[in-house]
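Peer 1: 3D model of this:
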Amino acid sequence: MKQQYTITVYAEDRTGLLARITIIFSRRKINIDSLSTSASEIPGIHRFNIVIDETEEVVRKLCRQIEKQVDVLKAYYNLNEEIVWQELALYKVPTSEVTDKMVVERILREYGARVVSINNDYTVFECTGHREETDRLVKVFEKYNLIEFVRGARVAIIKKSEGFHKKIKEFEAKEPGEEAVENEYLNQNDKVFTM
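Peer 2: Sure thing, here's the model as predicted:
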């Protein structure tokens, strides 16, 4: 059964990586609902949040495929209840439509919105929340001749995670060869030919 998943990818900050990751989805004809990239808590490591509607089996395979990319360190997937997430939305409405102080105060209080810009022609409101919350405010502003609406991509934090930086530090602290695994395709009797 398809469900909404958020895939979190930790990767080195390299040019072209985003294109390589999105190709993995397009080759499988999987629509990305939301995609955000940002710096992470680890210097030089970026974090991608990718939202899709798919089955768990498909999402698991996608994560394995993403992890095969050279610059990717780790990919996780989580259901909505396993993460804390938000989306930012901006709404532009004619200032003449919302000049009544009571209207603005009610919207600010009831929807947790705030005013980010006011000029003679338009006022821009901002709201942060889940998609349902930002969609409700679209309907409210449509009554006031909504000019423009934009929603940012999802940002998410995994609830039961101790942070990826802890795993990196543990890995860096290990002595070289501590977890060496013999290559299953090559042993002492095999010959390697080079040209």
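Peer 1: use CA for all of it now, contacts and neighbours both
Peer 2: OK.
Peer 1: got the contact list for the residue nearest the centre of the chain?
Peer 2: When C-alpha atoms, centre = their mean is applied to the chain, the residue found nearest the centroid is N49 (2.0 Å). By C-alpha atoms under 8 Å, 6 or more residues apart in numbering, the residues touching N49 are 6-9, 34-37, 154-156.
Peer 1: Second chain to compare with the first, below:
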Amino acid sequence: MKEKITVTLFCEKEATLISKIILVFTRKKIKIDHFRVDFCELTSLYKIRVGYWDNETNSKTIVAILERIIEVFCCFSQNQKELETHTIILFKIPIIHNDQITQFPISYLFQEKEHWICGGKITNEHFYALQNTLTQAILEFN
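Peer 2: Alright, predicted model coming up:
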């Protein structure tokens, strides 16, 4: 059964990336429902969201292809239910505060001077707990 899937990915350059993403979906014969590109000035990364109708098994394949073929920092898929219960985050945190986030299911993407750029797909409860934990740090969500 087909359901609405949203893929969110973060990358540095979006100029040629958009055509590569479209090519992946075209080759899989998947019709794109919506496509959105946002730029985060704080991290200098692009956030691209692609919505389409498919089954969840195919969405895992799409994520694997996008992570492997296209140069992205991270890629996440969400079905309609997960859109309500999970948040895709990207944030910048000073290195001195990185021990405060070890209990959360996020990954370090790269280091930028004295900051870590982190991202992940977390539940809304973890998101609010993360916000409360890092009130002392400079926390910038995308």
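Peer 1: So after superposing, what's the score?
Peer 2: Aligned and superposed, the two chains score 0.60 in TM-score terms (TM-score structural alignment, normalised by the length of structure 2); 99 aligned residues with a C-alpha RMSD of 2.5 Å.
Peer 1: could I get the contacts of N49 of structure 1 as JSON lines with neighbour count?
Peer 2: What follows is the contacts of N49 of structure 1, written out as JSON lines (neighbours: other C-alpha atoms under 10 Å):
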{"residue": "T6", "neighbour count": "29"}
{"residue": "I7", "neighbour count": "21"}
{"residue": "T8", "neighbour count": "24"}
{"residue": "V9", "neighbour count": "23"}
{"residue": "S34", "neighbour count": "16"}
{"residue": "L35", "neighbour count": "19"}
{"residue": "S36", "neighbour count": "15"}
{"residue": "T37", "neighbour count": "17"}
{"residue": "R154", "neighbour count": "22"}
{"residue": "V155", "neighbour count": "23"}
{"residue": "A156", "neighbour count": "21"}
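Peer 1: okay but T8 of structure 2 is in contact with V50, surely?
Peer 2: Yes. Taking C-alpha atoms under 8 Å as the definition, T8 of structure 2 is a contact partner of V50 at 6.6 Å.
Peer 1: Determine the longest helix present in structure 2.
Peer 2: As assigned by DSSP state H, the longest helix anywhere in structure 2 is helix 56-69.
Peer 1: Now do that one: distance to the chain's middle.
Peer 2: 13 Å (C-alpha atoms, centre = their mean, to the nearest Å).
Peer 1: Report all helices and strands that that helix contacts.
Peer 2: Helices and strands touching helix 56-69 of structure 2, by 3 or more C-alpha pairs under 8 Å, 6 or more residues apart in numbering; DSSP states H and E, are strand 3-11, helix 17-27, strand 74-79.
Peer 1: Tabulate the ones you listed (a markdown table), appending distance to I93 of structure 2.
Peer 2: Below are the helices and strands packed on helix 56-69 of structure 2 laid out as a markdown table (distance: least, C-alpha to C-alpha, whole Å):
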| stretch | distance to I93 of structure 2 |
| --- | --- |
| strand 3-11 | 17 |
| helix 17-27 | 27 |
| strand 74-79 | 17 |
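Peer 1: Quick check: which of those is nearest to I65 of structure 2?
Peer 2: Nearest to I65 of structure 2 among the helices and strands packed on helix 56-69 of structure 2 is helix 17-27; the distance by C-alpha to C-alpha comes to 7.8 Å.
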